[in-house]
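Colleague: My questions concern the predicted model and sequence given below.
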Amino acid sequence: MDTLTPAADLARAEPMRWPNESADYRAARTALLVEEIELRRHITRVNDMRRALPEGGAIPQDYRFDGPEGPVALSQMFGKHDTLIVYCMMYGPKRETGCPMCSAQLDAWDGEARHIEKRAALAVVARSPIERIRKYAKERGWTHLSVYSDPTGDFWADYNRDRDADMPAYAVFHRGADGTIRHFWSPEAGFATADPGQDPHLAPDMNPLWILLDTTPEGRGTDWYPKLDD
C-alpha cells in the first residue's frame, strides 16, 4: 500500500490566497483543508469497503412492475448492464402528490440519469399506479428517469421495510456471470443512527441540494425543507 503524504503537509504545500483575507482566516481555512483531505480519504476507504462486501442475498423472486410499456420484471430493468440502482419514491396511492424531498432529489437525478446509465441502470419505483406516476413525472419535467409502479408491493415489502411503508429506499442489485441477481447494498442509516439534532442522512449525502447548502455560511439548517412549488 502506498504511504500517503500527511494531510497537514498537503494543506500547507500550495496554500491558496483570496483577496483581503486575514491571517486568522488563512489559518482556519488551512486547518479546515486538512480535515477536508482526511474526509476525502475516509470516503475513499468507505467506498472501498462497500465494493469489497461479500455477495449479498439472491433476490427472492423476479419482481414484477408496471412500466410505461407494460409489465416488466426486475431482471429486465438491467438492460445491457449488470448493475441496477432502484430508488423507491414516496408517492403511494394515499399521497395527493409526490414527497417534496424525494422530488427535489429526483429533480437533480433526472439531469444525471443519462450519465449514470453509461455505467449502471437506474429505475425509480413508487406504489401509485403507473399512469399516475408518469403524470407526476411529466409535471416535474423528468425526461430521463425511468419510472415504474410496484402494484403488489412485493418488492417494497422486501426492500423498503414493509409493503405499505411510506418511506424512501435505495437498493443496488448486481447480476452475476451465472445470471443470479443479488442485492449488493442499501443504506441502513435511519432515525436510530442519527446524531442529536440531525435528520438521518447518508455521508456523503446523495442529494446535491444538501451538498451545495453545506458549503454556505447558513448550512442546510434544521427548519427548512424543499417544497413542490416555488
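Modeller: Now that the structure is in, tell me what you want to look at.
Colleague: Going by C-alpha atoms from here, please, whenever you check contacts or count neighbours.
Modeller: Fine.
Colleague: for this structure, what spans make up the helices?
Modeller: 7-13, 23-51, 74-77, 100-116, 130-140, 154-159, 208-213 (DSSP state H).
Colleague: can these go into JSON lines with extra columns for mean neighbour count and distance to residue 64?
Modeller: Shown next, in JSON lines, are the helices of the chain (neighbours: other Cα atoms under 10 Å; distance: least, Cα to Cα, whole Å):
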{"stretch": "helix 7-13", "mean neighbour count": "14", "distance to residue 64": "49"}
{"stretch": "helix 23-51", "mean neighbour count": "13", "distance to residue 64": "28"}
{"stretch": "helix 74-77", "mean neighbour count": "17", "distance to residue 64": "6"}
{"stretch": "helix 100-116", "mean neighbour count": "17", "distance to residue 64": "22"}
{"stretch": "helix 130-140", "mean neighbour count": "17", "distance to residue 64": "13"}
{"stretch": "helix 154-159", "mean neighbour count": "18", "distance to residue 64": "8"}
{"stretch": "helix 208-213", "mean neighbour count": "14", "distance to residue 64": "31"}
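Colleague: Use this one as the comparison:
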Amino acid sequence: MDAPATPENATPENPPKNPVISREEWLEARRRLLALEKEETHLRDRVRAERQTLPWVRIDKDYVFDTPTGRKTLAELFDGRSQLMIYHFMLGPEWEAGCTGCSFLSDHVDGALPHLNNHDVTWVAVSRAPLQKIEAYRKRMGWKFPWVSSFGSDFNFDFHVSFTKEDLAKDKVFYNFAAIPPGQAHDELPGFSAFYKDEAGEVFHTYSSYSRGGEEMIGTLMILDRAPLGRNEGSTMDFVKRHDEYEKKPEAAASSCCH
C-alpha cells in the first residue's frame, strides 16, 4: 500500500491528505503563510539589489558566432541595445534534439521579447550545435527568439557550460562556481549570462547563473507552485517533456539531457 501522500510527494493518483478545516481556521493559516511569503519577497528584493552592485569583467576575447544572417561578434549580438542576455541552451554538436529543460524554459521567452527589447535588453540563445541543427530544432518548436551557434568557438567552454571528454575524465569539473564530480556533469549544461556594452563599444560580463538559477524565468513552475498538488516531481522537473511530446507514448518522448 502506498504511504499517505504529503504535499512534497503528492501525485494525482496519490493526492495529499491535507487537513480540512473551517474558513476561519484557514484564514489564520493563510495569514501565517502570507507572512512567510512577504519575507521571501523582501529577501528577493535584497538579492536583486545586491545583484545590481556586482562588479563587472571586461571581455577582451574575440568571440564569433554563426547566425542566420552571417557571422557576428559578441558585440554585434546586442543588436543595437546596451544589454544582452545569453541563454546557454543545451544542444551539443552531436545531439539530435535540444535539452528538455532548456526547451521548457525557452517556451516562455517569445512573449517576453517585445518587453525586453523595449527595455533595452536583447535575448539570444547560444548552443554549440551547428546552425543548421539549431534552425531545424527551432522550426520544430516554433520559436522566434534569436538563437546562434558558438560551434568552433571557446565561448561555451569559457563560460563553463560545455565540457570536453578530457574535462569529464578529470576528478572535478567547474560548474556553478564550484568544482563538482564529473559524474554530475554532462558535455553540455544550462545557464545564462548577462553583458553590457558601453558607448565606446566595450563589452562587459556582468552576471551568470547556472543549474536551478533560471527557475524564476519559467512561469509554468511559478503557477504550479501555487496549484494544489504543486510540481508533482520526484527530481527536478522530471515531469517535463518537450511541448510537442505530451501526447506521444512515453518511449517516443525520450529526454536528451539532465535538469
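Modeller: Arrived safely, thanks for sending. Keep in mind that what you see is a predicted model, and the values were worked out from it rather than measured.
Colleague: coming back round to it: out of the helices of the first structure, flag the one nearest residue 222 of the first structure.
Modeller: Closest to residue 222 of the first structure of those, according to Cα to Cα: helix 208-213, at 11.5 Å.
Colleague: after superposition, how close is that closest one to the second structure?
Modeller: Here helix 208-213 of the first structure, set against the second structure after superposition, deviates by a mean of 1.3 Å using mean Cα distance after the TM-score superposition for the first structure.
Colleague: which other helices and strands contact that helix?
Modeller: helix 100-116 (3 or more Cα pairs under 8 Å, 6 or more residues apart in numbering; DSSP states H and E).
Colleague: Next, report how far the helix it packs on is displaced from the centre of its chain.
Modeller: 9 Å (Cα atoms, centre = their mean, to the nearest Å).
Colleague: Tabulate the helices of the first structure in CSV, adding columns for distance to residue 174 of the first structure.
Modeller: Output for these, formatted as CSV (distance: least, Cα to Cα, whole Å):
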stretch, distance to residue 174 of the first structure
helix 7-13, 35
helix 23-51, 12
helix 74-77, 10
helix 100-116, 15
helix 130-140, 25
helix 154-159, 15
helix 208-213, 25
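Colleague: Among those helices, which comes closest to residue 190 of the first structure?
Modeller: helix 154-159 (14.4 Å).
Colleague: mean per-residue distance, the closest one to the second structure?
Modeller: Helix 154-159 of the first structure sits 0.8 Å off on average (mean Cα distance after the TM-score superposition for the first structure).
Colleague: Could you work out which of the helices of the first structure reaches nearest to residue 166 of the first structure?
Modeller: Once these are compared by Cα to Cα, helix 154-159 is nearest, at 9.9 Å.
Colleague: Show me the contact partners of that closest one.
Modeller: Residues outside helix 154-159 of the first structure that contact it (Cα atoms under 8 Å, 6 or more residues apart in numbering) are 63, 88, 150, 162, 163, 164, 165, 169, 171.
Colleague: That helix aligns to what range in the second structure?
Modeller: Counting by TM-score structural alignment, helix 154-159 of the first structure lines up with residues 154-159 of the second structure.
Colleague: Next, count neighbours for residue 147 of the second structure.
Modeller: A count of neighbours around residue 147 of the second structure, defined by other Cα atoms under 10 Å, yields 22.
Colleague: mind checking what residue 225 of the second structure lines up with in the first structure?
Modeller: So, by TM-score structural alignment, residue 225 of the second structure is matched to residue 214.
Colleague: okay but its match is in contact with residue 222, surely?
Modeller: No - Residue 214 of the first structure lies out of contact with residue 222 (Cα atoms under 8 Å); the separation is 11.9 Å.
Colleague: Residue 77 of the second structure pairs with which position in the first structure?
Modeller: Matched by TM-score structural alignment, residue 77 of the second structure corresponds to residue 77 in the first structure.
Colleague: Pretty sure its match sits against residue 117.
Modeller: No - using Cα under 8 Å, residue 77 of the first structure is not in contact with residue 117, being 11.5 Å away.
Colleague: Pull up the gap between the residue nearest the centre of the first structure and residue 79 of the first structure, please.
Modeller: The residue lying closest to the centre of the first structure (Cα atoms, centre = their mean) is residue 206, at 3.9 Å. Separation of residue 206 of the first structure from residue 79 of the first structure (Cα to Cα, to the nearest Å) stands at 24 Å.
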